[in-house]
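Novice: my questions concern the predicted model and sequence given below.
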Amino acid sequence: MPASRFPPSPTSLSSAAEQDAAGGFARLWTTFMAARVFIALALLLLHLGLYLAGRAPPPLVLGSCVAYLAATIAVQAKARPRGPGSAFDALWLPTVGVDLCFFALLQLTPGTAAINYTPLLVLPVLMAAALGSRTLALGTAAMVALLLLGHAAWTVHADAWLNTADLPQAGLTGAGLLALALLTHQMAARLAREEVIARRNQVEAQVQALVNDLVVESLPDGVLVVDSTFMVRTANPAARVLLGSDQEVTPHFFSLHDDPAWEQLTAIARQTFADAPVDATDIVLHHDDRQSSRLRVRTQRTPSIDDSGVSLCVMFLQDLREMEARLRTEKLASMGRMSAAVAHEIRNPLAAISQANALLDEDLSQPAQRRLTAMVRQNAERLQHIVEDVLDVARAQGTGDATQWHAMALDDEVGVCCDEWRQQHAVGERMRVELHATGVHVQFAPAHLRRVLVNLLDNAARYASQRPGAIQVASYAVRHGPVMLMVWSDGAAMEPAVRRHLFEPFFSSESRSSGLGLFISRELCERHGATISHERTSRDQGGQLVEGNEFFIGLRRAHAGHSTV
């Protein structure tokens, strides 16, 4: 693709067409100049041949031939036309004027009457008509007509005026040259206009094709253009992703018969070519090396390209999983708003429960009963934190209140959280923790960091293998930069549709998941001025590099923290 993908303006289109027309004018100029040089060389050779044959022409004619050849070569090498639409006056004298003088000299010089040089006068008339204005063309033809009439009147004797045919012939020749000049100029002007229009239309067609390609390439839905032999002539990147076609392996043009998983698409194309376009049908493509694709296919048949009746089938492919995810997101978003309303209503009864439990605890003396009130208090506080988090997420508070941030020793908090999570899930050697930010403090609430870290560890455990080091947690501090916390697992690569919506609320690749974990993690990170992102990276596992999914958290340093590496 070109460096700039913006279509040119109408002014640039006109300029391009005019430049192309100027190029055509230059080619016409070059042709005429080459013809003049050829005629000059032919005349010189003709008179040299007459001289060698013993019929020596006058010295003036032979010298004029040499001078005319030199003049035509000089004009061809040095002169440059001004372009179409100009009056051609500046170059009339060294081109048309020189030709008229030279050809008239040959015609009028005594001793050359045996040769008729009249046909040569057509060249300057054609040159003036094709390269100059209409006035210049008609003026040149009129000069030639007067020259012919004058020569005929000069050569006719006074007693033979009534019987000679030279004067009528000269008059007819002059009239023909006038008509030739007028018609040639009109044809040249028309061809120049048509060339400009054709070039402008060609440029506009190229721009339109570029815009169409840009639109098709950027469409989120897949687009396939298939011919009657089931060859795919066009496939945008989204279509190749849905088909499981690798751009580096699959050629630009490929057939639907190349992969058995595409046979359903072949049947749909065959049905479309049988004058039965598919409005919308759902299919499943079973791939050998990746997860099956569920697609919704819609087709249209283009009109016949020419009289042969050849047409194309355009297929529009949509990822059903992404469509269902968007629909599910909309449904769960409304449920999320309802959950926020419910959480808001829970706060008052929860506060009453906490207060009643505190009053009850004051009247109890037995240890067993006090342990029960302590359990009620702890769980009520836990519910209170959950309610506040749900309300915070629902309100999507950006960075939160800076006064509520805490200076927290990152490695200490992460180490405690990882140990508790390791014991709770009994992962053993599957989990490896490498903390290299000792003594560095970050701005983050400990409870919120634990929630983010537990969410990431739960996701990692869900997709990681059972090998030692399948889950890895690491931290380090960048000099004069953020403090990084990474959670890596050797799970399979995520599909592009999943990666695009990774941190969106209520989006999940599994039906049993609510899709809120990563969204809440991102919201909590943003509230504390931190960032969270995902990349596909390689880590050492058992002495070899293994690819996996890694989540990066960039934490802000606390003001009391020290810059370390």
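Specialist: Structure received.

Novice: CA only for contacts and neighbour counts going forward, please
Specialist: Noted.

Novice: and the next element down the chain from the strand or helix carrying Val390?
Specialist: In the assignment (DSSP states H and E), Val390 maps to helix 367-395. Next in sequence after helix 367-395, counting helices and strands by DSSP H and E, comes strand 407-409.

Novice: so for the very next helix or strand once past that next one, what gets flagged as buried?
Specialist: Per DSSP H and E, the first helix or strand lying C-terminal to strand 407-409 is helix 410-425. Across helix 410-425, burial judged by 16 or more other Cα atoms under 10 Å covers Leu410, Asp411, Val414, Cys417, Cys418, Trp421, Arg422.

Novice: and the angle from the helix or strand just after helix 410-425 to helix 410-425?
Specialist: Counting by DSSP H and E, the element after helix 410-425 in chain order, helix or strand, is strand 431-436. Counting by axes from the mean of the first three to the mean of the last three Cα atoms, to 10 degrees, strand 431-436 points 170 degrees away from the direction of helix 410-425.

Novice: next, the buried residues of strand 431-436.
Specialist: Across strand 431-436, burial judged by 16+ other Cα under 10 Å covers Met431, Arg432, Val433, Leu435, His436.

Novice: over to stretch 435-447?
Specialist: Going by neighbour count (16+ other Cα under 10 Å), the buried part of stretch 435-447 is Leu435, His436, Ala437, Val440, His441, Val442, Gln443, Phe444, Ala445, Pro446.

Novice: now the residue nearest to Ala142 when sequence neighbours are not counted, what's its secondary structure?
Specialist: Once flanking residues are discounted, Ala142 sits nearest to Leu178: 6.6 Å by Cα to Cα, 6 or more residues apart in numbering. Assigned with DSSP: H, G, I helix; E, B strand; the rest coil, Leu178 falls in the helix class.

Novice: wait, doesn't Leu178 sit right on Leu138?
Specialist: Yes. Counting by Cα atoms under 8 Å, Leu178 does reach Leu138; the two are 6.1 Å apart.

Novice: here's the one I want to compare it with:
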Amino acid sequence: MPERTAQYSGQIYNVSVVYNIYRVVLPLVLLVTSISPGSTLLGDLNPTLFVQACAAYAIFGVVIIFVAPTGSRYISSAHILTGSLLVDIFAITLINYSSGGMISGLGLLLLVTIASGGILIQGRISTFLAAVAALALIYSELYLALSIDNPRNQFIQTGILGALLFATSLYIQGLTNRIYRATLLADKQAEDIVDLEKLNNEIIQRMRTGVVVVNAEYNIVSLNSAARSILLPLLDLKSHADENSAGHGQTLPAAFAEQLQFWKINPKRQPQPISIPNTGRQVQLNFAFLNPGSNSDILVFLEDNRQIVQRVRQMKLASLGRLTASIAHEVRNPLGAISHASQLLGESDNLNDSDKRMIEIILNHCNRVNIIIEEVLDASRHDDTTAKIIVLKDWLKTFIENYRATHELCDEIELTTNPPETKVNIIEGQLEQILNNLFDNGLRYSSKETGRATLKIEVGIDNKAGDELPFLHIIDNGVGIDEEAEAQLFEPFHTTESSGTGLGLYISKELCEANQSQLVYSRTTDGKSCFSIYFGNPDRVIA
């Protein structure tokens, strides 16, 4: 027979406990009944043997009760169980004999012993116990017939009881086998359910879509890892010692609860995306009832739109480049004609100072329009559009060397990195374009203010919104940007210089966001201008 399962062994133990109690109670009841007033056959043939057998049997039962809980081998060893059941058969046979044999009816007690043996012991041993019990009864009746005068002929009853013992043994064995197989199947199904639950939980935890279960009071019942990462800035998740229980029991953030309330009023309404503060994430919500009925728990699906936004921005930049490329020819032809004609006109000797100034204005604006076209084309001209992980320190050293070799306005660029192994996941060509623009601006403003074109570059990791985000600070020594201009700093075609195009910072910001990064402006503690790029976590950037 296969090895018993934990559940089946527990059931066997329960049967063993009940039978052990039966061992003690049975002889005590027989003793009390035998000494009570009234006519009784108990101990009629040999009262002394009856009392001794009942007492010994009760003591044996008490010993077994004390041994069974501490001895695990009692119910796991067929030999020990067989020995104890043989003692039961011997004791009941003596009690039956001392009461006059089959006429007392005590032989029927062996049915309980054989039935218990069929449950506790499987296979041929159970049948062996039935055979021993039947032989004991037959021997007892035969001995009575030979030892007393005028014996009662109970051999037919003894044979019938022996047959009943065998039938009981076989029936209980079959029933026990069916119960065992049912228990085995139940255990297997329980294991499959547990494994399936673990698999489902693992799949849910590894999903990129955040899943939150909330009750009717908008309290969080459970959430997966993606949802925990999204809600980290909005919930007090760090107060939980167990990461798996973080967020449980807290109230759904107000912005999410408001969208959920609107959805419950009108389920066909598409919820508005929600921006998570200080993370650059934009989350699209979807709702569904966990069970039919408005009072059931609600599933909240959180879709991180960064991948979609990233692709949209890349497509927007590519579309802008294609649009510019398509009109560049049409614009440059008349633009070149205007510029060329102005240059020829400027060579005339008959121009006064006012006309020369007008020609200079025309040429400047022709150059400005041409620069605008070039900058927009550069934003989408990169052949390499695959992001990869780079070590900023090594990459910036090479970039600064190349920049100094190709730009005259560059006196000093100081680079500090902490930690030195800071990594980012970004498209290199687009990072070059961003830094070229920021370096140009910073060095130009530093030169205007101090007479020296200097920059300070700081690289590190900032624990922003509970996540480790690499950053790059570009600090110049210029006069800085006033508050009014700062509000429109990244707007297209906004510039504070007459010669600027107003597209540099706008395109730089678009390129940063297309790489799941943020470009922001701030002032240092000593009042210097600082442009900062906060990169996405390189291990979590969505490709």
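Specialist: Thanks, I have the structure now. Computed from a predicted model, the values in this text were never measured in an experiment.

Novice: TM-score of the superposition?
Specialist: The TM-score (TM-score structural alignment, normalised by the length of structure 2) is 0.53; 438 aligned residues with a Cα RMSD of 6.9 Å.

Novice: picking up where we left off before, just the buried positions in the helix holding Val390 of structure 1, please.
Specialist: For helix 367-395 of structure 1, using 16+ other Cα under 10 Å, the buried residues are 370, 373, 376-377, 380, 383-384, 387-394.

Novice: repeat that for stretch 17-31 of structure 1.
Specialist: Quick answer for stretch 17-31 of structure 1 (16+ other Cα under 10 Å): Ala17, Glu18, Asp20, Ala21, Ala22, Gly24, Phe25, Ala26, Trp29, Thr30.

Novice: now stretch 170-185 of structure 1
Specialist: Per 16+ other Cα under 10 Å, stretch 170-185 of structure 1 contains these buried residues: 170-171, 173-175, 177-178, 180-185.

Novice: ok, average deviation of it from structure 2?
Specialist: Its aligned residues in structure 2 lie a mean 3.6 Å from stretch 170-185 of structure 1 after superposition (mean Cα distance after the TM-score superposition for structure 1).

Novice: name the SS class of His473 of structure 2, please.
Specialist: When classified by three-state DSSP, His473 of structure 2 comes out as strand.

Novice: isn't it right up against Glu458?
Specialist: Yes. If you go by Cα under 8 Å, His473 of structure 2 and Glu458 touch, sitting 5.0 Å apart.

Novice: who's more crowded, those two?
Specialist: Neighbour count, other Cα atoms under 10 Å: between His473 of structure 2 and Glu458, His473 has more, with 22 against 17.

Novice: what's the match for the more buried one in structure 1?
Specialist: Under the alignment by TM-score structural alignment, His473 of structure 2 pairs with Met486 in structure 1.

Novice: residues contacting its match?
Specialist: For Met486 of structure 1, the contacting residues are Gln472, Val473, Ala474, Ser475, Glu550, Phe551, Phe552, Ile553, by Cα atoms under 8 Å, 6 or more residues apart in numbering.

Novice: what about Lys456 of structure 2, which helix or strand?
Specialist: Element membership for Lys456 of structure 2 (DSSP H and E) is strand 454-464.

Novice: one step back: show me just the buried residues among the contacts of Met486 of structure 1.
Specialist: Among the contacts of Met486 of structure 1, those classed as buried by 16+ other Cα under 10 Å are Gln472, Val473, Ala474, Ser475, Glu550, Phe551, Phe552, Ile553.

Novice: pipe those into CSV and attach distance to Ile197 of structure 1 per row.
Specialist: Putting the buried ones among the contacts of Met486 of structure 1 into CSV (distance: Cα to Cα, whole Å) gives the following:
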residue, distance to Ile197 of structure 1
Gln472, 67
Val473, 67
Ala474, 67
Ser475, 66
Glu550, 58
Phe551, 58
Phe552, 58
Ile553, 60
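
Novice: residue ranges for the strands of structure 1, please.
Specialist: 222-226, 231-235, 254-255, 281-285, 293-301, 313-319, 407-409, 431-436, 441-443, 471-477, 483-489, 531-541, 544-555 (DSSP state E).

Novice: mind checking which of the ones you listed is nearest Leu52 of structure 1?
Specialist: strand 231-235 (69.2 Å; Cα to Cα).

Novice: what about that closest one, how far off from structure 2?
Specialist: So strand 231-235 of structure 1 averages 5.3 Å relative to structure 2 (mean Cα distance after the TM-score superposition for structure 1).

Novice: give me the buried positions along that strand.
Specialist: Met231, Val232, Thr234, Ala235.

Novice: what's the closest of those residues to Asp258 of structure 1?
Specialist: Met231 (9.7 Å).

Novice: would you turn the buried residues of strand 231-235 of structure 1 into JSON lines with distance to Val314 of structure 1?
Specialist: Below are the buried residues of strand 231-235 of structure 1 laid out as JSON lines (distance: Cα to Cα, whole Å):
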{"residue": "Met231", "distance to Val314 of structure 1": "12"}
{"residue": "Val232", "distance to Val314 of structure 1": "10"}
{"residue": "Thr234", "distance to Val314 of structure 1": "9"}
{"residue": "Ala235", "distance to Val314 of structure 1": "10"}
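
Novice: could you find the closest non-adjacent residue to the residue nearest the centre of structure 2?
Specialist: In structure 2, the centroid-proximal residue (Cα atoms, centre = their mean) is Gln205; its distance is 2.7 Å. What sits nearest to Gln205 of structure 2 in space, not counting adjacent residues and going by Cα to Cα, 6+ apart, is Asn224, at 4.8 Å.

Novice: quick one on the thing from earlier: contacts for the strand holding Lys456 of structure 2, please.
Specialist: If you take Cα under 8 Å, 6+ apart as the criterion, strand 454-464 of structure 2 is touched by 278-279, 392-393, 410-420, 422, 439, 442-443, 446-447, 468-477.

Novice: mind giving me the PyMOL select for those, buried ones only?
Specialist: Isolation of the buried members of those (16+ other Cα under 10 Å) is achieved in PyMOL through the command below:
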select buried, resi 279+392+393+410+413+415+417+422+439+442+443+446+447+468+469+470+471+472+473+474+475+476+477
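
Novice: re the thing from before, got a list of what the alignment partner in structure 2 of the residue nearest to Ala142 of structure 1 touches?
Specialist: With the correspondence set by TM-score structural alignment, Leu178 of structure 1 lines up against Ser169 in structure 2. Contacts for Ser169 of structure 2 were tallied using Cα under 8 Å, 6+ apart; they are Ile114, Ala115, Gly117, Gly118, Ser126, Thr127, Ala130.
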